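Trainee: this one's sequence-less:
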């Protein structure tokens, strides 16, 4: 199992989507979240969009491998049963999660490989966040404050991949996962 984490707007979702498309032998976990869907996001593909009550029920029934409140607003988490099924089937599992979730997974699955996805630079990260235009100014400020703290966690990880180009970052990540990169 490989855990991919990094700051907001670093491109975790973009790198994961590239791997999903080009490396079908990899199994990517789909997180549950209480945040509303963004334009173009599909239920069960990008996230499982659930209500706060549904999320509470999953937590109460110990159905979450990890979960966290992200940016002080919405909750995200990984369903334990889906991960267990993929591992049992011998799949290369990739969890794309936030820093809090990665820390929880390290507690329960320390044998996993933890990869930090880093931006090429702070100005590039700021540009990506603002450029996507999916958050209000207040939300952008909150996410950038969180990103500064998340960047400081890089030394906690087994490997660092810089997301300067999606294809290159994905290739490096699949090598870490033990898959054969494609041209």
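Mentor: That came through, no problem. Quantities reported herein were computed from a predicted structural model and do not represent experimental measurements. Residues are numbered from 1 along each chain as shown.

Trainee: When you work out contacts or count neighbours from here on, use the C-alpha atoms and nothing else.
Mentor: Fine.

Trainee: just so I have it, where are all the helices in the chain?
Mentor: 12-22, 52-60, 80-88, 99-108, 122-132, 137-151, 166-177 (DSSP state H).

Trainee: what about residue 108, how many neighbours?
Mentor: 11 (other Cα atoms under 10 Å).

Trainee: roughly how far apart are it and residue 179?
Mentor: When distance is defined by Cα to Cα, to the nearest Å, residue 108 is 24 Å away from residue 179.

Trainee: follow-up on the earlier one: looking at the helices of the chain, spot the one closest to residue 33.
Mentor: helix 52-60 (7.7 Å; Cα to Cα).

Trainee: The closest one: which residues count as buried?
Mentor: Using 16 or more other Cα atoms under 10 Å as the burial criterion, the residues of helix 52-60 that qualify are 55, 58-59.

Trainee: Span of stretch 83-103 from start to end?
Mentor: Stretch 83-103: ends 17 Å apart by Cα to Cα.

Trainee: Not counting it itself, show me its contacts.
Mentor: For stretch 83-103, the external contacting residues (Cα atoms under 8 Å, 6 or more residues apart in numbering) are 1-7, 12-13, 16, 25-29, 31, 66-68, 70, 77-78, 114, 150, 153, 177.

Trainee: Now, of these, which are buried?
Mentor: 1-7, 12, 16, 26-29, 31, 66-68, 70, 77-78, 114, 150, 177.

Trainee: and those residues, which of them are in strands?
Mentor: 2-5, 26-28, 66-68, 70, 77-78, 114 (DSSP state E).

Trainee: Closest one to residue 120 out of those residues, please.
Mentor: Of all these, residue 120 sits closest to residue 5, with 15.2 Å by Cα to Cα.

Trainee: residues touching that closest one, list them.
Mentor: So residue 5 contacts 12, 96-99, 102, 114-117 (Cα under 8 Å, 6+ apart).

Trainee: Could you give the number of residues near residue 17?
Mentor: Using other Cα under 10 Å: residue 17 sits among 17 other residues.

Trainee: Most neighbours of all the contacts of residue 5, which one?
Mentor: residue 116 leads the contacts of residue 5 on contacts (other Cα under 10 Å) with 28 neighbours.

Trainee: here's the one I want to compare it with:
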């Protein structure tokens, strides 16, 4: 199979909690050898089953502040009333893109905005929608086991997040995980074939044109 050198793709998946973006990312990672997951940094404590560098890169607050000062993060945010910080390290993403490997991001709409500002030519984004709000609620109940008031809060957040679908390149409705994953796979494969991304294309075409 002929392979033309290319720059990698930042595939951003965003969705309200429970819509299935993580499951879609997992399905793609299991079948796309050129795709890797972006591993975030965080200031929260490591849980017993977590491995540094595999689940997260765990940083102290001072280390996180140094990363911000050095412009070493592509996007970041604080959660839980500002207690813990999360972010995407720049260096491994840029290494992957330069090597022709693709990186999938499971981030919210705010992270997508920051990432597109930093790497505007490399981001291809997909917003994942549930088929309806009843299904979304059922998934949240089944997954989290939270009380009714917490589910209601998550649903309010979900409605706010859904309003940001217009900021994304593509939208996929996740009624069936297999079909949703295949739709996102088509987006990824199309992005890989963008002429602007095929860095080896001029040389390939030149040798085709030789007498």
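Mentor: Nice, I can see it. Computed from a predicted structure; not experimentally measured.

Trainee: Put together JSON lines for the ones in strands among the buried ones among the contacts of stretch 83-103 of the first structure, with distance to residue 48 of the first structure on each row.
Mentor: Output for these, formatted as JSON lines (distance: Cα to Cα, whole Å):
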{"residue": "2", "distance to residue 48 of the first structure": "21"}
{"residue": "3", "distance to residue 48 of the first structure": "19"}
{"residue": "4", "distance to residue 48 of the first structure": "18"}
{"residue": "5", "distance to residue 48 of the first structure": "19"}
{"residue": "26", "distance to residue 48 of the first structure": "19"}
{"residue": "27", "distance to residue 48 of the first structure": "16"}
{"residue": "28", "distance to residue 48 of the first structure": "13"}
{"residue": "66", "distance to residue 48 of the first structure": "15"}
{"residue": "67", "distance to residue 48 of the first structure": "13"}
{"residue": "68", "distance to residue 48 of the first structure": "15"}
{"residue": "70", "distance to residue 48 of the first structure": "16"}
{"residue": "77", "distance to residue 48 of the first structure": "10"}
{"residue": "78", "distance to residue 48 of the first structure": "10"}
{"residue": "114", "distance to residue 48 of the first structure": "23"}
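
Trainee: Between which two of those is the distance greatest?
Mentor: 26 and 70 (25.8 Å).

Trainee: For whichever residue in the first structure pairs up with residue 35 of the second structure, which non-adjacent residue is spatially closest?
Mentor: Alignment note (TM-score structural alignment): residue 35 of the second structure maps to residue 26 of the first structure. Distances taken as Cα to Cα, 6 or more residues apart in numbering place residue 92 nearest to residue 26 of the first structure, at 4.8 Å, with adjacent residues excluded.

Trainee: what separates that neighbour from residue 48 of the first structure, distance-wise?
Mentor: Taking Cα to Cα, one finds residue 92 of the first structure at 21 Å from residue 48 of the first structure.

Trainee: next one: residue 21 of the first structure
Mentor: 19 Å.

Trainee: When the two are compared, which one has more neighbours?
Mentor: residue 48 (19 against 10).

Trainee: what's the closest non-adjacent residue to that one?
Mentor: Sequence neighbours aside, residue 32 is the residue nearest to residue 48 of the first structure in space, at 4.4 Å (criterion: Cα to Cα, 6+ apart).

Trainee: Just to check, the one you found is in contact with residue 80?
Mentor: No - using Cα atoms under 8 Å, residue 32 of the first structure makes no contact with residue 80, being 11.1 Å away.

Trainee: Those two: who's more crowded?
Mentor: residue 32 (24 against 15).

Trainee: Distance to residue 42 of the first structure for the helices of the first structure - can I get that in TSV?
Mentor: Putting the helices of the first structure into TSV (distance: least, Cα to Cα, whole Å) gives the following:
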stretch	distance to residue 42 of the first structure
helix 12-22	12
helix 52-60	18
helix 80-88	18
helix 99-108	22
helix 122-132	18
helix 137-151	22
helix 166-177	21
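
Trainee: so which of these gets nearest residue 38 of the first structure?
Mentor: helix 122-132 (10.9 Å).

Trainee: Compute the inter-axis angle for the closest one and helix 137-151.
Mentor: With axes from the mean of the first three to the mean of the last three Cα atoms, to 10 degrees defining the directions, helix 122-132 of the first structure sits at 150 degrees from helix 137-151.

Trainee: what stretch of the second structure lies opposite helix 122-132 of the first structure in the alignment?
Mentor: Under TM-score structural alignment, the match for helix 122-132 of the first structure is residues 133-143.

Trainee: Which residues belonging to the matching stretch are considered buried?
Mentor: 136-137, 139-141.

Trainee: Is it possible to get TSV of those that adds distance to residue 183 of the second structure?
Mentor: Formatted as TSV, those follow (distance: Cα to Cα, whole Å):
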residue	distance to residue 183 of the second structure
136	20
137	23
139	21
140	23
141	26
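
Trainee: what about stretch 168-178 of the first structure, distance to the chain center?
Mentor: Stretch 168-178 of the first structure sits 15 Å away from the centroid of its parent chain (Cα atoms, centre = their mean, to the nearest Å).
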